[in-house]
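S.K.: sequence unknown, structure follows:
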């Protein structure tokens, strides 16, 4: 049975970094010492969205992520395909079935071979249920070196419900915490002006409320659009809200 103290540790995390540190330690205790979590709100039938907009968390070595993420191998990863088409947890034993039945494309085979060369051989993937057709989150749990998939499957039979529950809690908490997918955080002034725009205020209203000039408010909005890599202020408000950069309590 899952310990309440572990759930509370995840729920009480005050930052993305703190949450990820706690979660990776919990998963390592079960034997999963390398994790990679991804979330997008910009999913379409043909794209996962701009990689700069992904929320990506991992404790894999950079030598792995430079290729898997940096060179775009993730887009052809067979377990990513599975995650996009399903919800719940899946043993990587399905990869053996795919190979045996010729179910991997050449690109997927390349990803599989790369993963094997990096010691990413045994594990489980979890695809989180979403209520939006544009959003999807998933996490890949890689078992420590030396563990076979059969051993992982035995472990999952014994502890899978607890592991799944902790990952669901971590996922929901991740969605509630501020993050900057592009690496450029908004300044306090930029967050404030976008918040007022989200409340329906005009530029002149905001200037009066904040005691600024019209031109200064426009400048903050322009810099906020640049930081978020969007073209319009409406897009900036939406993206900043998605990233929990506005309408939040300062921690």
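M.R.: Cool, got the structure. Computed from a prediction, not measured in an experiment: that's the story for all the values here. Residues are numbered from 1 along each chain as shown.
S.K.: C-alpha from now on. contacts and neighbour counts both.
M.R.: OK.
S.K.: what residues does residue 59 make contact with?
M.R.: 24, 34, 35, 36 (Cα atoms under 8 Å, 6 or more residues apart in numbering).
S.K.: the closest residue to the third one other than its chain neighbours sits in which helix or strand?
M.R.: Of all residues not flanking residue 35 in the chain, residue 141 sits nearest, at 4.9 Å (Cα to Cα, 6 or more residues apart in numbering). Of the helices and strands defined by DSSP states H and E, residue 141 is found in strand 136-143.
S.K.: I'd like to know which elements that strand is packed against.
M.R.: Taking 3 or more Cα pairs under 8 Å, 6 or more residues apart in numbering; DSSP states H and E as the contact definition, the neighbouring helices and strands of strand 136-143 are strand 32-40, strand 123-128.
S.K.: list of residues touching the last one?
M.R.: Looking back up the chat, that one is strand 123-128. Outside strand 123-128, the residues touching it (Cα under 8 Å, 6+ apart) are 32, 79, 83-84, 86-92, 136-143, 149, 152, 164, 168, 171.
S.K.: in addition, the following structure is provided for comparison:
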């Protein structure tokens, strides 16, 4: 679809599923048929945070995701390292040149070989601007199997600005939509008590407002902390808010 039509679609998307499905289709029109988007709000100088807290969206087959994500290859991926140090679009020619000159680390070489085995030979990575050192997001756009990096670079010369714009707008939209990490979803009650805590209410206040006992409120708070894998209620409120799980409308 045209850029204007795509931007209207993104602005109107009501869920991550709807947005991601449309974005995958749009990038496929440019010849990028395998995407993986990642975002963390828990980055430090030595870590990207708990992988279970990452926002991950992808249409890759399970074979690739199992190796790249679940077995931790992403930690040594050359283009991920590039994305952590840069913003904007990066051609995968970077990796090809490193491989040709023998400057890949042994760990990065393993990632390079893994990608080659699964026809991940040409593409671009877009690293998004971050307002905080704790935040980082990027998307990998893999070209269709059999397309050379030379052809991808030529395409990028012609359409790269539009592709970067579309991905940046999609990224900004993703940040506004509720995301539930696997095994870390909140029940309606847990979300409600956290919302009241966020409004500054005490346990006694919440018990009165929800017509429950203080002990029941404490139970919901404990289960919310366990669901979000945090130690304190303040952390639970923050994490739920960061993943847009607070004040959401039930559908």
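M.R.: That came through, no problem. Just so you know, these numbers come straight off a predicted model, no measurement behind them.
S.K.: returning to that earlier point: average offset between the strand holding residue 141 of structure 1 and structure 2?
M.R.: Strand 136-143 of structure 1: mean distance to aligned residues in structure 2 after superposition is 0.2 Å, counting by mean Cα distance after the TM-score superposition for structure 1.
S.K.: what's the local residue count around the counterpart of residue 141 of structure 1 in structure 2?
M.R.: Structural alignment (TM-score structural alignment) places residue 141 of structure 1 against residue 141 in structure 2. Taking other Cα atoms under 10 Å as the criterion, the count of residues near residue 141 of structure 2 is 24.
S.K.: residue contacts, residue 141 of structure 2?
M.R.: For residue 141 of structure 2, counting by Cα under 8 Å, 6+ apart, the contacting residues are 32, 33, 34, 35, 36, 123, 124, 125.
S.K.: which two from those residues end up farthest apart in space?
M.R.: 33 and 125 (13.5 Å; Cα to Cα).
S.K.: tell me which of those two has more neighbours.
M.R.: When residue 33 of structure 2 and residue 125 are compared for neighbours, residue 125 comes out ahead with 24 against 18, by other Cα under 10 Å.
S.K.: distance of that one relative to residue 43 of structure 2?
M.R.: For residue 125 of structure 2, the distance to residue 43 of structure 2 (Cα to Cα, to the nearest Å) stands at 19 Å.
S.K.: which one of the contacts of residue 141 of structure 2 is nearest to residue 224 of structure 2?
M.R.: Out of these, the one with the shortest distance to residue 224 of structure 2 is residue 36. That distance is 29.0 Å, counting by Cα to Cα.
S.K.: contacting residues for that closest one?
M.R.: Under the criterion of Cα under 8 Å, 6+ apart, the contact list for residue 36 of structure 2 reads 56, 57, 58, 59, 60, 139, 140, 141.
S.K.: in what helix or strand does residue 234 of structure 1 lie?
M.R.: helix 233-242.
S.K.: next, the mean deviation of that helix compared to structure 2.
M.R.: Mean for helix 233-242 of structure 1 is 0.5 Å (mean Cα distance after the TM-score superposition for structure 1).
S.K.: buried residues, that helix. List them.
M.R.: By 16 or more other Cα atoms under 10 Å, the buried positions in helix 233-242 of structure 1 come out as 233, 236, 237, 239, 240, 241, 242.
S.K.: let me have these in a markdown table, adding distance to residue 198 of structure 1 as columns.
M.R.: Rendered in a markdown table, the data for the buried residues of helix 233-242 of structure 1 read as follows (distance: Cα to Cα, whole Å):
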| residue | distance to residue 198 of structure 1 |
| --- | --- |
| 233 | 10 |
| 236 | 10 |
| 237 | 6 |
| 239 | 11 |
| 240 | 10 |
| 241 | 9 |
| 242 | 13 |
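S.K.: doesn't residue 201 of structure 1 belong to a helix?
M.R.: No: the assignment for residue 201 of structure 1 is coil, going by DSSP: H, G, I helix; E, B strand; the rest coil, so no helix is present there.
S.K.: and the equivalent of it over in structure 2, how far from residue 243 of structure 2?
M.R.: The pairwise alignment with structure 2 assigns residue 201 of structure 1 to residue 201, based on TM-score structural alignment. Applying Cα to Cα, one obtains 21 Å for the distance of residue 201 of structure 2 from residue 243 of structure 2.
S.K.: quick one, which of those two is more surrounded?
M.R.: For residue 201 of structure 2 and residue 243, the more surrounded residue by other Cα under 10 Å is residue 243, and the numbers stand at 20 against 15.
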